[in-house]
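**Student:** can't give you the sequence, but here's the structure:
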């Protein structure tokens, strides 16, 4: 019972972290493009 929950939690955390990093990178690129660099 404990193992699958832990795995699901780690998976969700990894997905959330990667999505957050991707969004931050995309936003950074968007801002740079908007400024014309």
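**Tutor:** On my side now, so go ahead. Remember, it's a predicted structure, so these values are computed and weren't measured experimentally.
**Student:** please count neighbours and contacts with C-alpha atoms only from this point.
**Tutor:** Noted.
**Student:** helices of the protein, start to end?
**Tutor:** Under the criterion DSSP state H, helices of the chain are mapped to 2-35.
**Student:** can you count the residues close to residue 29?
**Tutor:** Neighbour count for residue 29, taken as other CA atoms under 10 Å: 13.
**Student:** what do you get for residue 31?
**Tutor:** Residue 31 has 12 neighbouring residues, counting by other CA under 10 Å.
**Student:** let's bring in a second model and compare:
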């Protein structure tokens, strides 16, 4: 069980960073106005 917790943490952090980067790119390109 100890080996499973770090993987869950890594997946959560990675998915959060990926979503943040996608949002930042959309805002920079101005596509977020069309999406939202």
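**Tutor:** Structure's in. What do you need? The shown structure was predicted, so the numbers you read here are calculated from the model rather than taken from an experiment.
**Student:** care to give me the TM-score?
**Tutor:** After superposition, the two chains reach a TM-score (TM-score structural alignment, normalised by the length of structure 2) of 0.79; 30 aligned residues with a CA RMSD of 0.5 Å.
**Student:** burial of residue 12 of structure 1, as a residue count?
**Tutor:** The number of residues packed near residue 12 of structure 1 is 12, by other CA under 10 Å.
**Student:** what residue in structure 2 is paired with it?
**Tutor:** Aligning on TM-score structural alignment places residue 12 of structure 1 opposite residue 10 in structure 2.
**Student:** likewise for residue 30 of structure 1?
**Tutor:** Looks like residue 30 of structure 1 aligns to residue 28 there (TM-score structural alignment).
**Student:** what about its match, distance to residue 21 of structure 2?
**Tutor:** Residue 28 of structure 2 is 10 Å from residue 21 of structure 2, where distance means CA to CA, to the nearest Å.
**Student:** same deal with residue 14 of structure 2?
**Tutor:** 11 Å.
**Student:** one more: residue 29 of structure 2?
**Tutor:** Using CA to CA, we find residue 29 of structure 2 at a distance of 12 Å from residue 21 of structure 2.
**Student:** cool, and residue 30 of structure 2?
**Tutor:** Distance, residue 30 of structure 2 to residue 21 of structure 2, using CA to CA: 14 Å.
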